[in-house]
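Student: Show me how the following folds:
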Amino acid sequence: MAAGSQLLLLLLLPGLTAASHSPPGCKIRITSKGLDLVKHEGLRFVEQELENITVSDLHGKEGQFHYNISQVKVMDLQLPFSNLHFQPQQHLAFNINNASISLRFRRQLLYWFFYDIGSINASADGVHIHTVLQLAKDEVGRLKISNMSCNASIARMHAGFSGTLRKVYEFLSTFIVTGMRFLLSQQICPSLEHASLVLLNSLLDTVPVRNYVDEHIGIDYSLLRDPVVSPETLDLDFKGMFFYRAREDQELENHAVEPVIKETERMVYVAFSEYFFDSAMHAYFQASVLAMQLEGEKVPKDLEVLLRATFFGTIFMLNPAVVDAPLRLVLQVSAPPRCVIKPSGTSISVSAFLNISLVPADRPAVQLSSMAMESKLSAKVYLQGKALRVQLDLRRFRIYSKQSALESLALFSLQAPLKTLLQLTIMPIINERTKKGVQIPLPEGMDFTREVVTNHAGFLTVGADLHFSKGLREVIEKYRSAPAVPAEPTVQTTAASTGPHQL
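Tutor: Okay, the predicted model is just below:
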């Protein structure tokens, strides 16, 4: 009995493992080169936070020496040695070594009968700060800093006194310097903890997770699992699934090849599997918008003449009275288009049907033909800013009758004119939609530069460098007073569809 249970477990184990690891439709890798850029911007942010450190007043008594220190203000920071690096399995480590902090504070001193008031300049030298940030996926699938450890120390501190009692102050300054050194070191980590867990997390809130692309579909960029950190890279697995807005909870199963990013030369790599594009076309198909209709004057004149000549006999057999009625062409995709990504390029296969009818006024339409169409589009995928864009071109096209092979032969003369119709009339409309693109999940203020697209078997990668169009502080201040980003989808005003709309 025990042996049978073990055998059953062994048989089920592969299926359970596959179910627990859902392949991503979109994957992002940040390399150590990208982290170096983040370090420079992050260091500016840390300087700004440390400059705003609030140190509580220091007062006390040592024998006949009474002191009160207040209005402590950081005047200058020197952070000559800093390092930001990946720390497996889920951490970023940020170190500052041998830094110095210049302070200025107000003094009130009483020694026997001598009372003095004024300002003191002080400096903290040999400042060492070691922080480790833990990265994780939160409940809605957004990347967050979930925890932070911090250790700060000050090797030495010096206070400069002036005036007639300078020698006395220098002798008694040990009490002041020791106290200030303790208070300052105790405020460094709380300041950085607030900067990380509150301010930087508000920056991560600007990363799109579940957004509406247009009035028909949305995109789900939720993380599938916690980030994976190696000594050289940070990998993020996103669902990367488009959805039909009327059925937001419906899942499209992912059977595509999982993207594999091996490169580390650029600052960032973004990979998209065939599933990413298939889900977009499936969502539009569900929305019933992959259709176009041309009627009357919208039908090109040359094509209208050819169609009337081709179906002249059919018209007289069905109803000669409608021979001069306007033509109507209805093109409807019959199944969700499929994307195929190969090292040689990206293509999209589309199956559709074309209904040709006459539409006399105040009378039912007279159908002349219903033909099937199969086409293959080549897709040029490129990145501009943070928008993924697609340029489509019609490569292969054929039509055939759904009724008989004989009718398919008769339709052969229509193949070239209908292909021209698609190229000149329909493809420009589709490309006008797709060129607006879909946003990639990056924080606000960070953009791609020098993008290079590389095709692989089943997925493509975009290698790029990064640059900050806005500083961290600027973005954080913009959203500090704004309400928290909701888990529900939000409308993406700058992005548009990745497929054609119904006219």
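Student: contacts, neighbours, all on C-alpha from now
Tutor: Fine.
Student: which residue is nearest the centroid of this protein?
Tutor: Among the residues of the chain, the smallest C-alpha distance to the mean C-alpha position (CA atoms, centre = their mean) belongs to residue 441, namely 0.3 Å.
Student: pretty sure that residue belongs to a strand, no?
Tutor: No: Residue 441 is assigned coil when assessed by DSSP: H, G, I helix; E, B strand; the rest coil, not a strand.
Student: OK, contacts around it?
Tutor: Contacts of residue 441 were listed using CA atoms under 8 Å, 6 or more residues apart in numbering, and they are 207, 208, 209, 221.
Student: redo that, cut-off 10 Å
Tutor: Contacts were defined as CA atoms under 10 Å, 6 or more residues apart in numbering; by that measure residue 441 touches 26, 28, 206-209, 221-222, 238, 240, 270, 386-387.
Student: Please provide the structure for the following sequence as well, for comparison with the first:
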Amino acid sequence: MGAQSLAVACRALILFLTLTGATNPGFVVRITQAGLDYAHQQGIAVLEKELAQLKLPDFSGDFRIKVLGKVRYEFSRLDLRNFHLPYSRISLVPNVGLQVSISNAFADVDGNWRVKIHFIRDHGSFDVRVENIYVNINLKLGNDASGKPTIDTPYCSTRISNIRVRFSGRLGWLYNLFHNAIESKFRKILEGKVCDIVVKSVHSKLQPYVQTLPVTARIDAIAGVDYSLVAPPTATAQSLDVALKGEFFSLAHRSAVPFPPLALALPPDHDRMVYFGASSYFFNTAGFAYHAAGALVFEITDSMIPKTIDFHLNTTTFSAFVPQLEKMYPNTPMKLRLSASSAPFLNIGPGGLSLKPVVDIQAYAILPNSSLAPLFLLSLTGNVSAVINVKSGHIVGSLNVGRMKLSLKHSDVGTFQVRTLQSIMNIYASSILLPRLNERLDEGFPLPLPDRIQLSNTLVRFHQNFLLLGADVRYQPRV
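Tutor: Sure, this is the predicted structure:
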């Protein structure tokens, strides 16, 4: 294949991937069986309350008994006193979603009855013990056009194997003659109503809750992060995986990221309820967004130097390294303008996180009329390592600067030995720049968590091209 044909084929492949939406996630959330079990406990408690408020309709009918003839009956004011779900479990169904199975549930119902046989009328009360209720619910997981998760109930079945009705009243014995028909009525009513409540609860409670997952989160006045789902959640035999876009963007102007996300495969860890896989793409889009927004610029003036440092940012101090300064701009205050020449690129490996930023340092003299006179332009490169942690549902971090190297890119004050500036630049970086960066990084940025979820027992592990965060979760209901 010639070079021209190869280029055409590559463009066609890129176009195909764009049209089909084929893309790797920048961020993956994995919910383990332990996490699903915890969510299931919370959901079953809600469902139990919903079922306890179930309203049962009045019903009536008639039948014939030998000798007595036609008997007309009515059941009214049916009151469901309780509904208990003592045994239930949630299961992963690969390529389908989730299944909730409820067994040995029981309920108690009471109410009033009325009977008419020819000219004989009687009434009384009754109570029903409903036992061995079995419910199977399939939960289908998906995502809508905005990237929010969705949940539906394509299948629900209820089976009741044991119903006992007890009557009080003068003619209560009469019901024993047709108790099978009455119990069948109760069974049919309850089996239909239970699934109605389940479907309603999923749509009115569970669906709105899962949609509290933030698909976009504002970080600050400059950038946000996109956590929209790029595909429906995937159920495997061990976990539920949710693929998110995981991309930072500029709030002022969102532009296409010039590099693609790599495939992200989480290890088979299941000690925690939930895991977050943050790829190098995720972090590097942050650098791209802030750089594109012009936010990676930092200025240092004399007022910013800690009082513990016994020199000032002026030409008198720098004349020890650049002798020409004192002659050209005697005892003149200075300003350093630091800017990233390109978006910083972070590397993640088993040993941790590191980056090698390239920073331009433009030095100015601040003239009496407040105008700036350019002095020299330095290029600073160095090794920076990062420490990552989780705090209050946010990824937080701090930077450590290793060895730095300076080179002269341009000078308006003649030549000088750049290496003599190394020590003073180290002081500026460690005492002024680094603390301010770490203060911002300590604020962190939010993890994709639904409403009222708190993390505990967190762990941080590094893998090739991605960071793995693990945690247990706790749901905090509103007071």
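Student: thinking again about what came up before, so which of the contacts of residue 441 of structure 1 comes closest to residue 300 of structure 1?
Tutor: Set against residue 300 of structure 1, the nearest of the contacts of residue 441 of structure 1 by CA to CA is residue 387 (34.3 Å).
Student: Helices of the stretch 1-150 of structure 2, start to end?
Tutor: Chain-ordered helices for the stretch 1-150 of structure 2, with DSSP state H, counting those that start in this stretch as the definition, fall at 3-20, 33-52.
Student: deepest of these, which one?
Tutor: Burial among the helices of the stretch 1-150 of structure 2, expressed as mean neighbours by mean count of other CA atoms under 10 Å, is greatest for helix 33-52, which shows a mean of 17.
Student: Next, the mean deviation of that one compared to structure 1.
Tutor: With the two structures superposed, helix 33-52 of structure 2 lies on average 1.7 Å from its match in structure 1, counting by mean CA distance after the TM-score superposition for structure 1.
Student: biggest helix in structure 1, by residue count?
Tutor: Using DSSP state H to define each element, structure 1 has its longest helix at helix 166-194.
Student: What lines up with the residue nearest to the centre of structure 1 in structure 2?
Tutor: In structure 2, the position corresponding to residue 441 of structure 1 is occupied by residue 448, as judged by TM-score structural alignment.
Student: just to revisit the earlier point, need the contact partners of the next helix or strand after the longest helix of structure 1.
Tutor: Going down the chain from helix 166-194 of structure 1, the next helix or strand is helix 201-204, by DSSP states H and E. Residues from elsewhere that reach helix 201-204 of structure 1, judged by CA under 10 Å, 6+ apart: 142-146, 194-196, 442-445, 472-473, 475-480, 482, 484-485.
Student: which part of structure 2 lines up with helix 201-204 of structure 1?
Tutor: Counting by TM-score structural alignment, helix 201-204 of structure 1 falls onto residues 207-210 of structure 2.
Student: List the buried residues of that stretch.
Tutor: Burial within stretch 207-210 of structure 2, assessed by neighbour count using 16 or more other CA atoms under 10 Å, is assigned to 209, 210.
Student: now stretch 356-367 of structure 1: how far from the chain's centre is it?
Tutor: Put simply, stretch 356-367 of structure 1 sits 49 Å off its chain's centre (CA atoms, centre = their mean, to the nearest Å).
Student: what's that stretch in contact with?
Tutor: For stretch 356-367 of structure 1, the surrounding residues in contact (CA under 10 Å, 6+ apart) are 294-296, 307-308, 311, 314-315, 318-319, 321-331, 355, 368-371.
Student: okay, now the equivalent of residue 246 of structure 2 over in structure 1: neighbour count?
Tutor: Aligned counterpart of residue 246 of structure 2 in structure 1: residue 240 (TM-score structural alignment). Residue 240 of structure 1 has 28 neighbours, counted by other CA atoms under 10 Å.
Student: Grab the nearest non-local neighbour of residue 240 of structure 1.
Tutor: By the measure of CA to CA, 6 or more residues apart in numbering, the closest residue to residue 240 of structure 1 outside its immediate chain neighbours is residue 25, 4.4 Å from it.
Student: Contacts only, for the residue in structure 2 that that neighbour lines up against.
Tutor: For residue 25 of structure 1, the aligned position in structure 2 is occupied by residue 26, per TM-score structural alignment. Taking CA under 10 Å, 6+ apart as the contact definition, residue 26 of structure 2 lies against 226-227, 230, 243-248, 260-264, 277-283, 285, 466.
Student: Give me the subset of these lying in helices.
Tutor: Among the contacts of residue 26 of structure 2, the members falling in helices (DSSP H) are 280, 281, 282, 283, 285.
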